[in-house]
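J.: only the shape, not the letters, is given here:
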């Protein structure tokens, strides 16, 4: 996916703000994974989510983290399908917490070490990663 610049990171790390600014300044197409969450959920034929209380208040944090990583694995093919449809146009800046390096690197057949200009993953610092 040599037409895609990847920007991943934790929730609240600033990646969406950075992505909007970069897309504006560099005239890039912005693909925000969060904006496609419900469409991807529908396309996957995923079950009903239940109440927010059941999901967020009654589920242990370890299970929530495991569900997030598992869901990221499941949704990546749909993200790649969407991005492939944007091939041939301007560069695309894809951003979202689901863009984990271990998922993106193998999916991007043009991946090169960071700095080659063909593939880069940017992970904004989070408070816990800067301690």
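T.: Happy to help now that I have it. None of the values given here were measured: they were computed from a predicted structure.
J.: when you work out contacts or count neighbours from here on, use the C-alpha atoms and nothing else.
T.: OK.
J.: so where do the helices sit in this structure?
T.: In the chain, the segments counted as helices under DSSP state H are 15-26, 37-43, 52, 61-84, 101-107.
J.: out of the ones you listed, nearest to residue 127?
T.: helix 15-26 (13.6 Å; Cα to Cα).
J.: one step back: quick one: closest of the helices of the chain to residue 126.
T.: helix 15-26 (10.3 Å).
J.: putting a second one here so we can go through both:
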């Protein structure tokens, strides 16, 4: 199984870039954030976590790895989230950390959620910065980059792993796995990927959490 790891702080672009990368190159997109509720429930059942307290009190790495191993053995996966650390992912070519500067992160957070105190996210950036210090972890500085520019840089970094080109049914099955993770985490509306399986498709569909058709792909209008 090919596993690519994308780490970085809030507003680094991890989810957007990993989601686009997965659709274009036929990977399963695994969002650590989309599994937060499931991981908390599993940790609580194991006596490792008290619901309502800081979820940072238990180690999510074993559960993340367990989730990934449950995918088809030959499926390529791109894993992204702030919980991706050098200890979990290693520091080889199949890992990459997207890092904005503090001013860049603050500006992006203000665009995302105006008027909100972002102190916790700023602290998270410093924590990740410290985790990467004194390691050989590959880092991509994302200041002043557009989404296409960052995607191109991510593709260049992961180029050795882009040797496969899954057929449409396989791509659709991977998209369904990624969408299912979103449906499991969501409580109301969520934004799903179109499941047409076309590598150039970037269409998103807003639908209820239970809105995935059980026997056919979820398609954007006019997509087949």
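T.: Good, I have the coordinates. From a predicted model like this one, the values you see are computed outputs, not experimental measurements.
J.: returning to that earlier point: let's have the helices of structure 1 in TSV, adding mean neighbour count.
T.: Below are these laid out as TSV (neighbours: other Cα atoms under 10 Å):
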stretch	mean neighbour count
helix 15-26	16
helix 37-43	14
helix 52	9
helix 61-84	14
helix 101-107	15
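J.: is it possible to get CSV of those that adds distance to residue 120 of structure 1?
T.: Below are the helices of structure 1 laid out as CSV (distance: least, Cα to Cα, whole Å):
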stretch, distance to residue 120 of structure 1
helix 15-26, 14
helix 37-43, 23
helix 52, 35
helix 61-84, 16
helix 101-107, 9
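J.: ok, which of these comes nearest residue 3 of structure 1?
T.: Using Cα to Cα, the nearest of those to residue 3 of structure 1 is helix 61-84, at 8.7 Å.
J.: thinking again about what came up before, tell me which of the helices of structure 1 lies nearest to residue 124 of structure 1.
T.: Minimum separation from residue 124 of structure 1 across the helices of structure 1 (Cα to Cα) falls at helix 15-26, 6.4 Å.
J.: average gap between the closest one and structure 2?
T.: In the superposition with structure 2, the average deviation recorded for helix 15-26 of structure 1 is 0.5 Å (mean Cα distance after the TM-score superposition for structure 1).
J.: so what touches that helix?
T.: With Cα atoms under 8 Å, 6 or more residues apart in numbering as the test, helix 15-26 of structure 1 has contacts from 7, 8, 9, 28, 29, 30, 32, 93, 95, 96, 123, 124.
J.: one more pass at 10 Å, please.
T.: 6-9, 27-34, 91-97, 122-125 (Cα atoms under 10 Å, 6 or more residues apart in numbering).
J.: among these, which lie within strands?
T.: Those of those mapping onto strands are 6-8, 29-32, 92-96, 122, per DSSP state E.
J.: which entries within these meet the buried criterion?
T.: Neighbour-count burial (16 or more other Cα atoms under 10 Å) applied to these gives 6, 7, 8, 29, 30, 31, 32, 92, 93, 94, 95, 96.
J.: ok, and the closest non-adjacent residue to the aligned partner of the fourth one in structure 2?
T.: Structural alignment places residue 29 of structure 1 opposite residue 28 in structure 2 (criterion: TM-score structural alignment). By the measure of Cα to Cα, 6 or more residues apart in numbering, the closest residue to residue 28 of structure 2 outside its immediate chain neighbours is residue 77, 4.6 Å from it.
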